[in-house]
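Undergrad: coords below, sequence missing:
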């Protein structure tokens, strides 16, 4: 693969400044909806560039630059980090800690690359502010909190985002991921899944481990539910339809000879089709309730934790974005890919005002890391540390190229 060239090659001082910014953000991550210091830093940087700035949705930041008549274009970057203990070995690795809503003290890390998203957006914003003679129109940057918990876009919308900000004609976004650095991947049409998460509290009747006949064992009951749940995809959804059901946590009991009164597990379900989603949601509830009835147990409690919307890339806008990105980075570095089974709340922002949205991925790992022996490090891993360059340069180049192509050129 030839060496990747990016727009930052023409702006070495900006590149150095952005590297410092990225390292700072990576070292100072904040949990979802707690991004106060991050938001303050963004406000300061964007205000210094001449953008009109206001808070929205608590720790969200909206920054607008008006530059004469022309299109209004939006760009979104998410800002939150994850409760993960970093193990990258980077000299700017996070040692931060935070507090979850349940009061738990946890390590915090930018394990999903949102620090890269913020830095790339500020880089593109800097270039636009410094070259106002080349374009006209209005650009609206949305620095969104709480993507990891599906709270952020909803919070900004509930806080009157589109009553307070210019309404764009199109909104763009991007995400660093475990592709080869220097490359971009983009999906026309449905691109990222619906995602629904539930917490299920199974109720039984506790007692002594030597006398199970006097109890209703919620651990056995939860196990039956979890096994049966997996048959929903394999036996009730057509093989051609994509869906994933994961039970990733289960908690019950305190001692090996005490049958507890309750057990708790969480479910995450993803799919790309509204009818499949409706069927599986109904099926999950049916299986959980029926298994409880079969064990003569009280009705379980089902709590809906969050829902991510389906992310659909507008096909006409996506075709234009593909052309622009290939022109900026090279034909061989920009690829169309099938939908991925990850989820995003980005789509809620354009959907709320019925405008197109386009969302793409840019690679953050070396070719050896992606294609070598052993598993590839993924987002949400404690080892996820994107190559700083050309990853950041590609993120800035992509954002800047797509925005300037959609804004009106100056005569």
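TA: Cool, got the structure. Worth saying up front: this structure is predicted, and the values here are computed from it rather than measured. Numbering: from 1, shown residues only.
Undergrad: can we go C-alpha only for contacts and neighbour counts from here?
TA: OK.
Undergrad: which parts of the stretch 51-200 of the chain are strands?
TA: 52-56, 60-67, 72-78, 97-99, 105-107, 135-144, 170-180, 184-186, 189-192, 194-203 (DSSP state E, counting those that start in this stretch).
Undergrad: Throw these into CSV and include distance to residue 121, thanks.
TA: Putting the strands of the stretch 51-200 of the chain into CSV (distance: least, Cα to Cα, whole Å) gives the following:
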stretch, distance to residue 121
strand 52-56, 15
strand 60-67, 11
strand 72-78, 7
strand 97-99, 25
strand 105-107, 26
strand 135-144, 8
strand 170-180, 9
strand 184-186, 16
strand 189-192, 21
strand 194-203, 26
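Undergrad: try it against this one:
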């Protein structure tokens, strides 16, 4: 199916944002509540219920339990494009160390900003619902579970997201980043890496520490594999390629006076091209099997791919259109360019990268970064902008603490303005068509 082209952003839609003052206070309250009560991937019952309640009160038709705890809200407002806006529900398994009065308690925290994403999408959903006279079309709000495990998008799509709620013309998402609060940043080309996650079990032969020659030590085999795997980056990838490999877990044994029977490795590889990612995936399997053979392991290793995500490569035309809208709304000084990063997402599955799952093509994706650093924190952090980015707590840090006063209003208006690029009125559609016919369409 052909893509629906975005309209030129029109100032006539700016009145939709006039309700921000009324929406912002409850959106802040929602954010604080979500931050205090984070839930792990697959356990997002309370978070899903909070989003569902918000959307019902705003006038959306709400369905829960999609692909796990996924939530979908639909607002129909006449004929027009179908715009999907997505946020994530889940948090991370770590203890927060921000010292904030609304910090979470226990070993779970929103250290990746999903609480902010969700509050921003909720605010945008309310703004659009309150000003339906300014746009036509259908808004579909998606609260996605299990993004941190890269399983949630696939689960929702396999549960019939597009079949049940309609094929979207575009899917929009934003993500927190350690930029100055009030800023947004767009990327051209790949924005985020694709990734593959592995669980590798190495089988040895248990024995006594005093007679290691009668055993096969999986710790030694695993250690050799960890070291050898680093060569997959330095010797099997071109210096111009951006690839990364990390062994994030190594578990084996219960005491120092025995040789254990098995060892397990948790491995992640990332790359900014699917070809490089496939090559790295093959390297991981080859190296682990070779080290097991070299050690004389009694059994072949068990290597399981536990997660896979495509490269995040937003649609160029959609990116340009949303960026123009953001420049018009905020001014060019608040709209930056985002370089490719090695973080990863399952968001690409909503587009052509997920065609094998949902069977559809031509769905334009737009994805941008949202600044979260307060002005005082930014000012007192020494160095250039690049040096500040290195020094500030990043996503997935227990010290990650978005400045809600600057980040949330921008998150709400950025998402609303992006949706309005597609959700134009009949009058703006006619004007855009006439301008295009005469060669005077805004650029």
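TA: Nice, thanks for sending it over. Because the structure is a prediction, the values reported are computed rather than measured.
Undergrad: would you give the TM-score for this superposition?
TA: Aligned and superposed, the two chains score 0.93 in TM-score terms (TM-score structural alignment, normalised by the length of the first structure); 396 aligned residues with a Cα RMSD of 1.7 Å.
Undergrad: so which of the strands of the stretch 51-200 of the first structure gets nearest residue 309 of the first structure?
TA: Closest approach to residue 309 of the first structure among those (Cα to Cα): strand 194-203, 4.9 Å.
Undergrad: other SSEs contacting the closest one?
TA: helix 218-236, strand 262-271, strand 301-308 (3 or more Cα pairs under 8 Å, 6 or more residues apart in numbering; DSSP states H and E).
Undergrad: which of the ones you listed sits most buried?
TA: Across these, the average number of neighbours (mean count of other Cα atoms under 10 Å) peaks for strand 262-271, which reaches a mean of 21.
Undergrad: for it, which helices and strands make contact with it?
TA: Using 3+ Cα pairs under 8 Å, 6+ apart, strand 262-271 of the first structure is in contact with strand 194-203, helix 218-236, strand 243-252.
Undergrad: chain center to it: distance?
TA: Distance of strand 262-271 of the first structure from the chain centroid (Cα atoms, centre = their mean, to the nearest Å) equals 19 Å.
Undergrad: please apply the same query to stretch 248-265 of the second structure.
TA: Stretch 248-265 of the second structure sits 33 Å away from the centroid of its parent chain (Cα atoms, centre = their mean).
Undergrad: can you convert the helices and strands packed on strand 262-271 of the first structure into JSON lines and add a column each for distance to residue 60 of the first structure?
TA: As requested, these are exported to JSON lines (distance: least, Cα to Cα, whole Å):
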{"stretch": "strand 194-203", "distance to residue 60 of the first structure": "22"}
{"stretch": "helix 218-236", "distance to residue 60 of the first structure": "37"}
{"stretch": "strand 243-252", "distance to residue 60 of the first structure": "30"}
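Undergrad: and of these, who's closest to residue 7 of the first structure?
TA: Nearest of those (Cα to Cα): strand 194-203, 34.7 Å.
Undergrad: other SSEs contacting the next helix or strand along the chain from that closest one?
TA: Using DSSP states H and E, the helix or strand that follows strand 194-203 of the first structure in sequence is strand 207-208. Counting contacts by 3+ Cα pairs under 8 Å, 6+ apart, strand 207-208 of the first structure is packed against strand 258-259.
Undergrad: quick one: the strand it packs on to the second structure mean distance?
TA: Once fitted to the second structure, strand 258-259 of the first structure is off its aligned match by 1.3 Å on average (mean Cα distance after the TM-score superposition for the first structure).
Undergrad: what's the match for residue 73 of the first structure in the second structure?
TA: Under the alignment (TM-score structural alignment), residue 73 of the first structure maps onto residue 83 of the second structure.
Undergrad: any idea how far its match lies from residue 171 of the second structure?
TA: 6 Å (Cα to Cα, to the nearest Å).
Undergrad: what of residue 57 of the second structure?
TA: 23 Å.
Undergrad: which one of those two has more residues nearby?
TA: Legend: neighbour count by other Cα atoms under 10 Å for residue 57 of the second structure and residue 171, higher for residue 171 (26 against 10).
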